[in-house]
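**Q** Need coordinates for the below:
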Amino acid sequence: MRRYYRGHDLQRIQSVAEMAAAARARLPHFAWEYLAGGAEDELTLSRNVSDLQAIGLQAHTLRPCAEPKREVTLLGKALPLPIGIGPSGYNGMLWPDADLALARAAARRRLPFTLSTVSNATIEAVRQAAPELDFWFQLYPMKAAEMQEDLLLRAERAGCEVLVVTTDASILGNREWDRRSFARPRQLSLRNKLDVLLHPGWMKRVLYPGGMPVLGNLAPYIPPAERNALGSMKFVSEQMDTQFSWDKLARLRQRWQGKLVLKGILHEDDALQAVALGMDGIVVT
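**A** Predicted structure coming up:
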């Protein structure tokens, strides 16, 4: 009897782990691997879990219990919970219009939502779907200055008040297990093709009628022949500015008039330098 619920009534799901199991059952393996896998031996992925599990709390007992106060002020805004939705790419491969669903859910709960540069929904579509959203935009520094500037202008026009600059992905992780899903670049292995056929619900939801979703934000800049799923990811990896530096960040700080958050901090010296450059917040990698 001790097994996770596998039905469709989400109210019966008790934990994040149970939700993940339900998702895994509905997704073909290659999509789940993209979502849940890590780089190389996945040491960082495992430590992200084990380091948090190692933190314990020592609580006093026999104290009056009241409703906990969960409100917090973040970047000058009052939030009902100390939670925001971080940027994640290619959500449309998991569920149709998933970016829009996340944005609407965040707006209903008055929580911030961060749209990834490599989202399937466009900046404009998210704003239209959730007019009251506390809207943040995540930027990968790009080699092409014109493309980066156009993304910033679009984010400004959509009312994004916070820009999250990712600095730890200029060289993408070597996701060995993810690559094992493919026989060659852009070509799923035979086993994974057969596995896709075993998930007709996913095929109907995600692939019908237009095939794999494209990267909505970047579509205007991608050559037409590369506007398929894997071609788009290749384009993104080639456009990453591997020479992005503190000097370039300082210029971006002058360019962006809203709040600016630096994502990718590992060292305390970098945190201090980010504060010195006028960052409004940091995200520890």
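**Q** CA atoms for contacts and neighbours, from now on please.
**A** OK.
**Q** His60 - how many residues pack around it?
**A** His60 is flanked by 6 other residues according to other Cα atoms under 10 Å.
**Q** and if you look at Ala250?
**A** Residues near Ala250, counting by other Cα under 10 Å: 15.
**Q** hang on, Arg110 packs against Ile83?
**A** No - the criterion here is Cα atoms under 8 Å, and Arg110 misses it with Ile83 at 10.1 Å.
**Q** Could you tell me how far stretch 267-283 lies from the centre of the chain?
**A** 21 Å (Cα atoms, centre = their mean, to the nearest Å).
**Q** Ser181 is in contact with Asn192, correct?
**A** Yes - assessed by Cα under 8 Å, Asn192 is found in contact with Ser181 at 6.4 Å.
**Q** which neighbours do those two share?
**A** Residues touching both Asn192 and Ser181 by Cα atoms under 8 Å, 6 or more residues apart in numbering: 29-30.
**Q** for comparison, sequence B:
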Amino acid sequence: MVQRQFPKPVEVLEHLKFKTPELDRRKARLESALTIEDLRTIAKRRTPKAAFDYTDGSAEAEISIRRARQAFRDVEFHPEVLRDVAHVDTTATVFGAPSALPFAIAPTGFTRLMQTEGETAGAGAAGAAGIPFTLSTLGTTSVEGVRAANPDGRNWFQLYVMRQREISYGLVERAAQAGFETLFFTVDTPVAGARLRDKRNGFSIPPQLTVRTIVDALPRPWWWIDFLTTPKLEFASLSDTGGTVGGLLDMAMDPTISFDDLKVVRDLWPGKLAIKGVQTLEDAKRFTDLGVDGIVLSNHGGRQLDRAPIPFHLLPDVAREVGRDTDVIVDTGIMNGADVVAAIALGAKTTLIGRAYLYGLMAGGRAGVDRAIAILADQVDRTMKLLGAHSLAELEPRHVTQLERLVPRARG
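**A** Predicted structure coming up:
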């Protein structure tokens, strides 16, 4: 029998611990977020539906993004034990220069719509963390503004080849003059994908005050106050910013883009050149043979062709075939630092985070981006230690098994 007694007041007092309340509400909510999914939950609560859905959604039935995220979940790690991992080195080398962590911020369009600090918050947070920041052609901060926000860090620029070629060429020259070191020549957007959430929401640039948007804004007055009291949205490449997202994208993109355009841009650009949107091994080989500096395996976050190949599944073959000759990067679906570690183990030089950073931005501006980076960095560090890897160079394919869920049927 267990012997029971009346609790002693002194012993009860020993168990009473009261946490000092955090008066900074933004800091409190960000500290409560332990994962990127937690940041997503906060972002959804604080952002009007149309802006959140533009960020969170993808094309048509959104099959591509679900498959991409599932592919990272379907990973089995193989740890090595009894290794001293008190300290690990998370430094990656990509395009010949260091990055403190094996991920960079991906290019995202219309970023100040998610939260008014936009690319300035992303670039500043990237610089503070020692990782690269990528500005989109459809970004809402100029190349000069990003350079000012991240003057000593690594800035990359993502290029759409537009119908009016001189606009694209001018952006290439401006990015070079502003000291951007790497250009992402984007090849997966001859036309805009069918982003049905945006169509159903009547999402437009700039947002329109309709009965629907006013009702949606009532619980989120801070978002509209920020939007209406900060400078007008300005796009890096478009002078006409009115209209639907799809209409703007169709105006910006050109289905006649070809290898001739790549040659012109290569001649204009003095820095490193990577091809973003590669989705087959054959294309990866073709671009590598042309001497590009990087291959970005990406299906545009599932926002272009639905049912597109899963970039993470392509990674082992592409890294094995061309990884000695060019830097292989992967994006789409990364929501955890363990996803990043798995990609590095299978041959990626680095990875790109898009939505993961934007959820932080919507949850708390610059501080939210800092929190997203910190969450991923902590997960990378812990996963490496649990795998017994002292550095990224020690991560190898033997550490990872990609479990099969979708297996192609044999052709008759």
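**Q** show me the contacts for the residue most central in space within the first structure.
**A** Centroid check for the first structure by Cα atoms, centre = their mean gives Ser88 as the closest residue, at 1.3 Å. The contact partners of Ser88 of the first structure, by Cα under 8 Å, 6+ apart, come to 115-116, 118-119.
**Q** which of the residues you listed still touch in the second structure?
**A** Among the contacts of Ser88 of the first structure, the ones still in contact in the second structure (both residues aligned by TM-score structural alignment, their matches' Cα atoms under 8 Å) are 115-116, 118-119.
**Q** now, the most widely separated pair of those residues?
**A** Greatest spacing in those, by Cα to Cα: Leu115 and Val118 (8.3 Å).
**Q** the more surrounded of those two?
**A** Set Leu115 of the first structure next to Val118 and count neighbours by other Cα under 10 Å: Leu115 wins out with 31 against 24.
**Q** What span of the first structure is the longest helix seen in the second structure aligned with?
**A** Scanning the second structure for the longest helix, with DSSP state H as the assignment, gives helix 355-387. Under TM-score structural alignment, helix 355-387 of the second structure corresponds to no residues of the first structure.
**Q** Now the following helix or strand past that helix: buried residues?
**A** Downstream of helix 355-387 of the second structure, the first helix or strand assigned by DSSP states H and E is strand 400-402. For strand 400-402 of the second structure, the neighbour count (16 or more other Cα atoms under 10 Å) marks 400, 402 as buried.
**Q** which residues in the first structure does strand 400-402 of the second structure align to?
**A** Structural correspondence for strand 400-402 of the second structure: none found in the first structure, per TM-score structural alignment.
**Q** related to what we said a few turns ago, can you list which of the contacts of Ser88 of the first structure are found in strands?
**A** Per DSSP state E, strands hold the following members of those: Leu115.
**Q** Would you reformat the contacts of Ser88 of the first structure as a markdown table and include distance to Thr242 of the first structure?
**A** As requested, the contacts of Ser88 of the first structure are arranged in a markdown table below (distance: Cα to Cα, whole Å):
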| residue | distance to Thr242 of the first structure |
| --- | --- |
| Leu115 | 22 |
| Ser116 | 18 |
| Val118 | 17 |
| Ser119 | 21 |
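**Q** Tell me the one among the contacts of Ser88 of the first structure nearest to Ala106 of the first structure.
**A** Relative to Ala106 of the first structure, the closest of the contacts of Ser88 of the first structure is Leu115; by Cα to Cα it sits at 11.6 Å.
**Q** List just the nearest of the kept ones among the contacts of Ser88 of the first structure to Leu74 of the first structure.
**A** Nearest member of those to Leu74 of the first structure, counting by Cα to Cα, is Leu115, at 17.7 Å.
**Q** That closest one pairs with which position in the second structure?
**A** Superposed on the second structure with TM-score structural alignment, Leu115 of the first structure falls opposite Leu135.
**Q** any chance you could map the helices in the first structure?
**A** Counting by DSSP H, the helices of the first structure are 16-26, 29-36, 43-53, 98-108, 123-129, 145-157, 176-179, 190-197, 200-202, 229-239, 246-255, 268-276.
**Q** out of those helices, nearest to Leu163 of the first structure?
**A** Nearest of the helices of the first structure to Leu163 of the first structure, taken as Cα to Cα: helix 145-157 at 8.5 Å.
**Q** corresponding residues in the second structure for stretch 65-75 of the first structure?
**A** With TM-score structural alignment applied, stretch 65-75 of the first structure matches the range 85-95 in the second structure.
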